[in-house]
Each structure stands twice: as structure tokens, then as C-alpha cells.
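Peer 1: any chance you can model this:
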Amino acid sequence: MTRRLAIGIDIGGTKVAGGVVDESGTITHRARRDTPHRSTSPSVVEDTIVDCVDELRTAVDPADIVAVGIGAAGFVAEDRATVLFAPHLSWRREPLRRQLAGRIPWPVIVENDANAAAWAERTFGVARDESHVVVITLGTGIGGALIIDGQVQRGRFGTAGEFGHMQVVPGGVRCECGNRGCWEQYASGNALVREARAMIGAGSPVVADLVGRLGGDVAALTGPVITEAAREGDPTARELIAEIGDWLGVGMANLAAAFDPGLFVVGGGVSAAGELLLGPAREAFRRQLPGRGYRPEARIERARLGPEAGLIGAAELARSGR
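Peer 2: Next comes the predicted model:
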């Protein structure tokens, strides 16, 4: 019996991760490459994708492969073929599917990476039984995706779900998108590190333990370092994580007003803080929710599939043709 396998490729700022995914969402074989530097020409990134696919096709019977899905961190047009803009790569209106068509012998779809991760959680993860889902990915910034009536909502031009760039503080912190006060400037890995460095720069004694973890090298401070410290009981790290959680809850209350989901799924690297993040987020959500006390509240849960959700979802979207 022929298996209906699909290849998923997840393109991030630092790595290109690939996998052969079966119909149960299990990754049977993996490949990984470093992401070419952002100044590299688009063709080099495409070479990297093809290289991953070529490695994976040798690991299985190619006759079992039915499609290839590519998840890209950036704006993907409604045709699911063109990357309009990718902040970490040199893709600008790049006709990616066309460029790969002669080099990959299966149908190819291109998808926003957050949409792909959301579909993985909807199909195989924590959102399997929910028809209306908002997915928030907390990493360096904030990515997002929206599922309504069990379908990914991409928007008229393909760029829906960029929740990280909602303005939550008029005239606030400058964002890489060019605006000020975007949500991701207050509820992301970058925000977590910025606040910790501000405390260190101010000479606050409460960050002494955190600085000690770094051996005095403040440049080595990262979100995972703060998260690890918080999980090990460092009170200042826990306070910083809780502040991110507060802002997360505020933004989700705004999204609940707009979309009324039954479930928020929180993924990405910052979600490793678990309840240290989600507890404050739930409290802030309840405080800020319009009509609180008189309406059902969406659940807020941590994503289940981890960092491989993007490639699993890209593969499943390609296989199913959704």
C-alpha cells in the first residue's frame, strides 16, 4: 500500500529544517541546514531548500511522496506561491514556487510559517477539538495565525495574522516594522531581553544573580537564559517573565474582542516559561476582556508540538491541499 508522505520545510532566521511527515503527523526523517545570511541572493536560499528535499527523498521511496510544503517567516501572498517580504532573507516579491518548480518533482505550496504551525496544532496538537483558534508564537518577535470554522484565514492579500504589529502603546517603543508601540515590543523575547538589560544598565542590585549567570558578560544575555533562571526560581527573572505575560494577556483580550476564539495557543521559544508566563497572561486577559463576567472566556494553552510544528504543518497543508 502506497503511503501518502509529504515533505515539510521550515525556513527560519537561523536554520532551514526539513522533514518527511506521515499522515499521522509523525516526522520519519529529518534534515537541517543553516539559513544563508540575509544578504545572500534568493537563489542560494532556494539551493538550500532543494538540498534538503534531495536528502529527504533518498530516505524514503520517492513514489510515496505526494507534495512539498514550505513554511517561510514572512509575508506570503494569497497565491501561496510568492514571498512578498521576508525580514531575515533577501526575498522581496520572490516567486518561490515558480523558482522551485523545475527542481522539485512534486507539487509545492508556500505558506507563512505561523499559519503552518497553527495548522499542525489544529490537526495533530492541542487545538484538535476547537474550530475557532488564535495561535500566538512568541519568539524574537510575535507571529500569529487565525483559524475560523476549522480553516486557516489568510486574508484577502495573504498577510493576515501579523498580530505582533498591532499598536498597544501609542507613541511607544520603536518597532522594526517602522511604527511605534507594537505589541511585540512588549510581549516577546526581544522585549524580555531589553527590559533585563535596562535593569542591568541602571545598576539595579536585584539583577545581580542574573548577571552572575553570565559571568559578567551582559552581551551573552538571551531570552532562554532569563527563562531558565525563572524556572530555577530567580525572582527578578520571574518578574520579567510575568511582565511579558501581562502584555500577552492584554493583546489576547484585544484579539478576543475581534475574533471571539474558543482557544488561544501560545507557542514559540518564550512559551518554554510555561505557567510562569501563562498564569499572568490569563489574569491580564480576564482583567482586560470586554464584557468580562458576562461572556464565555477562551482557554489559553501552551502549544504541544514545539519547534517542529512549522514543518509538520507545512507538510500537512501541502498533502491536503488546504
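
Peer 1: can we go C-alpha only for contacts and neighbour counts from here?
Peer 2: OK.

Peer 1: now the helices for this structure?
Peer 2: Using DSSP state H, the helices found in the chain span residues 42-57, 96-101, 113-124, 189-201, 208-213, 223-231, 235-259, 275-288, 309-320.

Peer 1: now the fifth one: buried residues?
Peer 2: This means helix 208-213. 210-211 (16 or more other C-alpha atoms under 10 Å).

Peer 1: I'd like the distance from that helix to the chain centre, please.
Peer 2: How far helix 208-213 lies from its chain's middle: 29 Å, per C-alpha atoms, centre = their mean, to the nearest Å.

Peer 1: give me the contacts around it.
Peer 2: 200, 217-218, 226, 229, 234, 236-237 (C-alpha atoms under 8 Å, 6 or more residues apart in numbering).

Peer 1: wait, which of the helices of the chain is closest to Leu5?
Peer 2: With distances scored as C-alpha to C-alpha, the stretch of the helices of the chain nearest to Leu5 is helix 309-320 (7.6 Å).

Peer 1: and the closest one, what's buried?
Peer 2: Across helix 309-320, burial judged by 16+ other C-alpha under 10 Å covers 309-319.

Peer 1: what residues does that helix touch?
Peer 2: Counting by C-alpha under 8 Å, 6+ apart, 4-10, 17-21, 23, 25-27, 66-71, 107-111, 113-121 sit against helix 309-320.

Peer 1: so how far is that helix from its chain's centroid?
Peer 2: 14 Å.

Peer 1: ok, back up a step: which of the contacts of helix 208-213 sits closest to Pro296?
Peer 2: Pro296 lies nearest to Ala237 out of the contacts of helix 208-213, by C-alpha to C-alpha, at 32.5 Å.

Peer 1: also this sequence, please, to line up against the first:
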Amino acid sequence: MTDARDFSRRSVLADLLRNRPTSRKAIAARTGLSAATVSRTVDALVVEGVIHEASEIVSENRGRRAVQLDVVAERSLVVGIDLGASNTRIVIGDFAAEPLQRAELPTPSSLNPARLGEWLADIVGAMVEDDPRDLGAVAIGLPGAVSEARTVSNAPNLVQVESAEFVEALERRLGLEVRLDNDANYALLGEQRMGAAAGTPAAAMVTIGAGLGAALAIDGRIIHGKHGLVGEFGQLPIGPFGARLEHMVTGPGIIRRAAESGVTIDAPEELFTDPSLFALRAQFDHALQIVLTAISVSSEPEVIVLGGGIAESLASDLQRYQSALEANLRIAPRLVPARLGEFSGAMGAVIDAVRTLYRELGVDEGDLDDLPVASPPADLPAIA
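Peer 2: Now for the predicted structure:
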């Protein structure tokens, strides 16, 4: 009997989360459960404070009326964090993954691991301290490879996150365990659920800024390796004397290569506006084509989303890059800019945090791939 009730609970909750708002009758029709079973399960979830009966009454066949059901979005708060070497972006969301508040601030990269974790926890605490809702889950995207064992490697631009002291201090201050993943993985998750890759199960993400990140998704799921090295194409030794690919396309790499060529530039964006830097731009284009080709042949995505500070300078060149891919591979993915802009990673972290709450309620792992169902934020960077 317990197994049957658990199955009914999982089925009803997953269906409601996927089709909210909805009615008892509609849930029964989609799940195949009896009307009585659905009604009992819904009543139990209402008592738990997971779902509520909306006040709106809708008409059904022959004048029958039914109450709409929806999740209690105010049930708890979640926090999604994108911790970068230069900037940190934070989004506070609700139980339905709707963004409520955001913050963007410089990362104090000079702090030691423990102090960096405490600083981040204090920022989160200040953002939620006046909200009466419980903080249910926190997820953070990091600029490095995150293993199944929650260790971090390959984070040269913010090496503090490789120390266990960073996460320990963060969790101790917050009072709960945080979810960890690579920042590019979270950026792709955000773009797949709410952005430029929505409705595209086979997709990839490239983030280019202070570092180079890549993420791959097949059948709607982000690919994670045991050591978190999937998508670390920046480690490829393609440059002179084995220079890593990352050093050819990132902001610090562009400035360094310009200096090595006897040219001084104040910002990497000058590479895309100064015609005198043609030779350096050609090297950049070649390196980026290697990244895009490696992604295309490794996972065959339908679309590759480009995000990050450097990627913003490439919007007018995406068709040129795509044409070069098509000339080389014959069949190539579409190249599109990130829909969520600089907050792709933080929104992806919000989604993962919300999924943590759904798991705790008993939703099956297989039902999480297309959850949560939230409307794309039209102007996320403008949220106050």
C-alpha cells in the first residue's frame, strides 16, 4: 500500500509541476490514476503546503466547475550563484524557479578560500534576511571542473575554489549543503530551460570571458564526467609550444598575446574593433573554430549557445563562424547568443536548486529533465 501511495504521490506531483496550473480531472486524465486517488493525493499535498487550490474557478464540460491547482511558490526560497573570477552573480528564486531578486558584484579574488566562502554566504544572507520564507536550497556554479566527489580542479583564475575550505566555510555559514557544478554546465541548463536552447535536447554552451568553459547536453541532460572534465576543451594544447587553447581566446589570454606581439591593449574587446590587430584576430578565430568543431564532433548538438563577456563581442560574427563550420563538417549546429545574458549561469543554478527541493518531495529523477516549468524572464538583468 505504501509503494502505491508513493507512486501516486510522485505521479501527481510531477504532473502538476509540469502542467501548472491544472485540475484534479486533468491530472487523472494524464496520469491514468483514478479520480479518487488523485483527489486523496492532492488533499495530502495541500495539507503539506506543497500545492494550493487557487481561487479561480474554471468551467468544464456541461457547466461542471473545477478548482485550479498550483504549487505554493512562496513555500521556500532558492539561491543560484555564478561565482566568476571577476564578477559574482546571484539570483534569488521561489519554489517555482521564478526569479525574485538578483545581484551582481565584483568577486574579491584576493581573499583566501575560507574568507571567500564566508563572504559569499554573507552576501546571500543579506539578500534573504528580510524574507520570512525558509532558504531551501543553494546551488553554485564554479569556474573549474567539479567531480562527483565535490572536489574542484582546473580553476586557475580563482584557485581558492579548489580548496575544500571554500565550500566548508560557505556551508557552515549558510547552515545547509550546497549544490556544486561547473559554471558552463549551469549556463547551459539555464539556456535549455529558459533561454536560447529551450526545447532543444541536444545542445551545447560555450562561455568565453576570463576563462573558457563548455558544456554538452544529450537527450536533455547535461553530461557530467566522474572528474568533471567533460567539456574542458580549453585544456587542449593547440598553441605555440603547447599553449592551451584557453590562452588563445579568453580575456587575459588576448591581452597577454597582444603584449607578446609588442601591442598594448587596455581591454580584450579592442581585438574585435581595431583593424590593426588583424593577425591576432585571425589566431583568435582559428582557436574558436577548434572549440566549435570539437563540440560539434563530440556531441552533435543542434545548437551551440555562446555566452560570457568576450562572446558579447562576437554577435555579428556568428553567421561567419557557422558558415565555416558548415564548410568543414557539412552539417553544423546553429550558433546563437545567450538569451539570459550574463545571468545564464545563475539561472541554471536556480533551476538545479529547485530540482533539489523537488527530489526531497519524492519526484523521480527521470521526471526532473523538463522541470521546473518557468516562464523565461523577459528582462532578468533589470530585476531589482
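
Peer 1: go ahead and confirm Val53 of structure 1 touches Val16.
Peer 2: No. Under the criterion of C-alpha atoms under 8 Å, Val53 of structure 1 is not in contact with Val16, lying 11.0 Å apart.

Peer 1: just checking, which of the contacts of helix 309-320 of structure 1 belong to strands?
Peer 2: Counting by DSSP state E, the contacts of helix 309-320 of structure 1 place 5-10, 17-21, 27, 66-71, 108-111 in strands.

Peer 1: and Ala155 of structure 2, what does it touch?
Peer 2: By C-alpha under 8 Å, 6+ apart, Ala155 of structure 2 lies in contact with 143-145, 161-162.

Peer 1: now, the residues you listed that are in strands?
Peer 2: Ala145.

Peer 1: buried subset of the contacts of helix 309-320 of structure 1?
Peer 2: 5-10, 17-21, 25, 27, 66-71, 107-111, 113-121.

Peer 1: could you report the neighbour count for Arg156 of structure 1?
Peer 2: Look at Arg156 of structure 1: counted by other C-alpha atoms under 10 Å, it has 9 neighbours.

Peer 1: the one 3 residues further on now?
Peer 2: Residue crowding around Thr159 of structure 1 was assessed by other C-alpha under 10 Å; the count is 17.

Peer 1: what does Val53 of structure 1 correspond to in structure 2?
Peer 2: With TM-score structural alignment defining the correspondence, Val53 of structure 1 maps onto Val124 in structure 2.

Peer 1: again with Gln153 of structure 1
Peer 2: Per TM-score structural alignment, Gln153 of structure 1 is aligned with Ile223.

Peer 1: quick check, its match in contact with Leu216.
Peer 2: Yes. The pair Ile223 of structure 2 / Leu216 is scored as a contact, 5.8 Å apart, by C-alpha under 8 Å.

Peer 1: closest one to Asp34 of structure 1 among the helices of structure 1?
Peer 2: Proximity to Asp34 of structure 1 (C-alpha to C-alpha) singles out helix 42-57 among those, at 8.5 Å.

Peer 1: mean per-residue distance, that closest one versus structure 2.
Peer 2: Here the mean offset of helix 42-57 of structure 1 against structure 2 after fitting is 1.0 Å, by mean C-alpha distance after the TM-score superposition for structure 1.

Peer 1: what's that helix packed up against?
Peer 2: Counting contacts by 3 or more C-alpha pairs under 8 Å, 6 or more residues apart in numbering; DSSP states H and E, helix 42-57 of structure 1 packs against strand 5-11, strand 15-21, strand 27-34, helix 96-101.

Peer 1: let's have those in JSON lines, adding distance to Glu301 of structure 1.
Peer 2: As requested, these are exported to JSON lines (distance: least, C-alpha to C-alpha, whole Å):
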{"stretch": "strand 5-11", "distance to Glu301 of structure 1": "23"}
{"stretch": "strand 15-21", "distance to Glu301 of structure 1": "25"}
{"stretch": "strand 27-34", "distance to Glu301 of structure 1": "23"}
{"stretch": "helix 96-101", "distance to Glu301 of structure 1": "34"}
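
Peer 1: for Leu289 of structure 1, find the nearest of the ones you listed.
Peer 2: Leu289 of structure 1 lies closest to strand 5-11 among the helices and strands packed on helix 42-57 of structure 1, at 34.1 Å (C-alpha to C-alpha).

Peer 1: which residues touch the closest one?
Peer 2: 16-23, 35, 49, 53, 56, 64-73, 113, 310-316, 318-319.

Peer 1: pull up the aligned stretch in structure 2 for it.
Peer 2: Equivalent residues of strand 5-11 of structure 1 are located at 77-83 in structure 2, counting by TM-score structural alignment.

Peer 1: ok, stretch 112-119 of structure 1 next?
Peer 2: Counting by TM-score structural alignment, stretch 112-119 of structure 1 corresponds to 182-189 in structure 2.

Peer 1: contacts for the matching stretch next, please.
Peer 2: Outside stretch 182-189 of structure 2, the residues touching it (C-alpha under 8 Å, 6+ apart) are 82-83, 140-146, 197, 203-207, 213-216, 222, 228, 305, 343-349, 351.
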